[in-house]
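Visitor: have a look at this fold, sequence not included:
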């Protein structure tokens, strides 16, 4: 079982932060735009301070007991949970298994796979082509077509990095380079391995606490439309679309992101 470690930033209600699965070390999150909350940043199996892990131990639902073990170890009672991207799968499953421990759930540019949503190729193409006027677009067009055609080539997917940022500037490029360097090979397949549960509409309808789903306005995966559709599964959902933001909205406009999350957590 992987270890969990935490960093505390600022003051406020305890906030468990679930990174994007065992795909990246949690350092890619930075300080999340300076959210004014006491953050407990989880180092999931195979990443950060948790060290190596076998692929068989990376399926997302296997992390839920780790999250609960950390909560108990830290002496926390009821917590807010914030998850980014693929970390949504862990956070939602944790909230379903331990609903009495969750006060609020914030899902940031969430992966929707564990909610039963498959990528819509038509929507992905439309989102991508909406940025065809950007100077970097011609260089990645071939890789885009390959991915839309079903390519799983690491080189093709890496070439699509500009799509996940609102601005492909030096900050975004350095973030992408650092993220690529820390990715675990074959982690996505292990994370969503056979047997991983898909949350049902009936399960999600029983969530009796507020849920924030935050989309980036130019994020292709998930698109704002897909996030809005997924929000209908939650009885107490709020959708926020951050204008001009990609998959890492705290990098594109830290103030907007910080205020949106803080407002939700303050409720």
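Guide: Nice, I can see it. Just so it is clear, the model here is predicted, and its values are computed rather than measured. Numbers count the residues shown, from 1 in each chain.
Visitor: can we go C-alpha only for contacts and neighbour counts from here?
Guide: Fine.
Visitor: what about the strands in the stretch 151-267 of the chain?
Guide: 211-216, 237-242 (DSSP state E, counting those that start in this stretch).
Visitor: most tightly surrounded among those?
Guide: Ranked by mean neighbour count, the strands of the stretch 151-267 of the chain are led by strand 211-216 with a mean of 26 (mean count of other CA atoms under 10 Å).
Visitor: the strands of the stretch 151-267 of the chain: which one's closest to residue 106?
Guide: strand 211-216 (4.6 Å; CA to CA).
Visitor: run the chain-centre distance for that closest one.
Guide: Relative to the chain's own centre, strand 211-216 is displaced by 10 Å; criterion: CA atoms, centre = their mean, to the nearest Å.
Visitor: now do stretch 63-80
Guide: 19 Å.
Visitor: buried residues, it. List them.
Guide: Residues 63-64, 66-68, 70-71, 78-80 are the ones in stretch 63-80 that count as buried (16 or more other CA atoms under 10 Å).
Visitor: now the nearest residue to residue 59 once chain neighbours are set aside: how far from residue 68?
Guide: Distances taken as CA to CA, 6 or more residues apart in numbering place residue 191 nearest to residue 59, at 4.0 Å, with adjacent residues excluded. In this view, residue 191 and residue 68 are 19 Å apart by CA to CA, to the nearest Å.
Visitor: can you check residue 245 too?
Guide: If you go by CA to CA, the gap between residue 245 and residue 68 works out to 32 Å.
Visitor: ok, residue 182 next?
Guide: In terms of CA to CA, residue 182 sits 26 Å off from residue 68.
Visitor: repeat for residue 132
Guide: From residue 132 over to residue 68 (counting by CA to CA), the distance is 44 Å.
Visitor: okay, one more to line up with it:
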């Protein structure tokens, strides 16, 4: 397991999966160990994934200063990751809350990013967040599910601020396109993968400066792919479309039947979408 040292001395780990050109991957959660990403629906057939365990998660060490869990404070970790791999420019992929970190990195180091892939991504860094109304709209798509009646009240409480730990478990089916054995196993693994203290600090006050980030994004010459799940509420496909409009060179793909973890719900579609995007970007970058 390769490791490197962050600027503040914290030892960080990353995991290498697959063959091909490198693709740097940032997990979400926030602050969930990267194991939950798996092979991203078989993307390892096309790319060599370098998957970072964020500080205090997975095989990475706890930092001396818990304040460094804040999203913007981790941008230096991503830059150290790039330098450790010896790459001048990177193809960067992130999932969910990890997209905020990827966006902040790209804002601070725009010349270091060749492409950005956001999978069911948050964009608080750009001033776009998901509301309880968004969650309710997404939940309404699942009324025919056999688990809906038992899970809906818990899911509502999660987003109105009254939810409990028990509600988190009960509401899990809403995050998956299919609540089957694979989804249940994936959800169960999360209990041991989160750093709860880090998650609380991740999006703390001062983490984001949306106006500044939007100005950089509007002038970007970076190719951006946003992948949304048809059944996901965070982001809803229409919200992902609004985020895409903030970039000059963005494209959006909505995967039918997919929830928040599309490599489980639609692995072939996700793999082909991301691999195709990266191949097209490489061709244009090389001038072919």
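Guide: On my side now, so go ahead. These figures come from a predicted structure and were not determined experimentally.
Visitor: how alike are these chains, TM-score-wise?
Guide: Comparison of the two superposed chains (TM-score structural alignment, normalised by the length of structure 1) gives a TM-score of 0.94, and 267 aligned residues with a CA RMSD of 1.6 Å.
Visitor: sorry, back to before: which ones among the buried residues of stretch 63-80 of structure 1 map onto strands?
Guide: 79-80 (DSSP state E).
Visitor: okay, the buried residues of stretch 63-80 of structure 1 in a markdown table with distance to residue 47 of structure 1 next?
Guide: Output for the buried residues of stretch 63-80 of structure 1, formatted as a markdown table (distance: CA to CA, whole Å):
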| residue | distance to residue 47 of structure 1 |
| --- | --- |
| 63 | 12 |
| 64 | 16 |
| 66 | 13 |
| 67 | 14 |
| 68 | 18 |
| 70 | 16 |
| 71 | 19 |
| 78 | 26 |
| 79 | 23 |
| 80 | 22 |
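Visitor: which of the buried residues of stretch 63-80 of structure 1 sits closest to residue 200 of structure 1?
Guide: Nearest to residue 200 of structure 1 among the buried residues of stretch 63-80 of structure 1, with distances taken as CA to CA, is residue 64, at 17.3 Å.
Visitor: ok, now which ones touch the residue in structure 2 that that closest one lines up against?
Guide: By TM-score structural alignment, residue 64 of structure 1 lines up with residue 75 in structure 2. Each residue near residue 75 of structure 2 by CA atoms under 8 Å, 6 or more residues apart in numbering is listed here: 101, 104-105.
Visitor: ditto for residue 239 of structure 1
Guide: Contacts for residue 239 of structure 1 (CA under 8 Å, 6+ apart) come out as 212-215, 227-228, 231.
Visitor: for the aligned partner of it in structure 2, which non-adjacent residue is spatially closest?
Guide: With TM-score structural alignment defining the correspondence, residue 239 of structure 1 maps onto residue 252 in structure 2. Leaving aside its sequence neighbours, residue 252 of structure 2 sits nearest to residue 226 (CA to CA, 6+ apart; 4.8 Å).
Visitor: how about the one you found, what's its partner in structure 1?
Guide: Aligned partner of residue 226 of structure 2 by TM-score structural alignment: residue 213.
Visitor: could you do residue 15 of structure 2 as well?
Guide: Match for residue 15 of structure 2 (TM-score structural alignment): residue 7.
Visitor: which residue lines up with residue 135 of structure 1 in structure 2?
Guide: So, by TM-score structural alignment, residue 135 of structure 1 is matched to residue 146.
Visitor: and for its match, the neighbour number?
Guide: 10 (other CA atoms under 10 Å).
Visitor: distance check, it against residue 152 of structure 2.
Guide: 11 Å.
Visitor: residue 80 of structure 2 now?
Guide: 42 Å.
Visitor: where along the stretch 151-288 of structure 2 do the helices fall?
Guide: Here the stretch 151-288 of structure 2 has its helices, by DSSP state H, counting those that start in this stretch, at 165-170, 181-189, 196-202, 210-218, 237-244, 262-265, 267-285.
Visitor: got the ones you listed as a markdown table, with mean neighbour count and distance to residue 134 of structure 2 columns?
Guide: Shown next, in a markdown table, are the helices of the stretch 151-288 of structure 2 (neighbours: other CA atoms under 10 Å; distance: least, CA to CA, whole Å):
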| stretch | mean neighbour count | distance to residue 134 of structure 2 |
| --- | --- | --- |
| helix 165-170 | 14 | 18 |
| helix 181-189 | 14 | 22 |
| helix 196-202 | 18 | 22 |
| helix 210-218 | 16 | 20 |
| helix 237-244 | 19 | 9 |
| helix 262-265 | 24 | 19 |
| helix 267-285 | 17 | 23 |
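Visitor: how about the spatially most central residue of structure 2, what does it touch?
Guide: In structure 2, the centroid-proximal residue (CA atoms, centre = their mean) is residue 95; its distance is 1.4 Å. Residue 95 of structure 2 sits next to 26-28, 118-121 when contact means CA under 8 Å, 6+ apart.
Visitor: one more pass at 6 Å, please.
Guide: 27-28, 119, 121 (CA atoms under 6 Å, 6 or more residues apart in numbering).
Visitor: any idea which element residue 135 of structure 2 lies in?
Guide: helix 132-139 (DSSP states H and E).
Visitor: by how much does that helix deviate from structure 1 on average?
Guide: Aligned to structure 1 and superposed, helix 132-139 of structure 2 gives a mean residue distance of 1.7 Å (mean CA distance after the TM-score superposition for structure 1).
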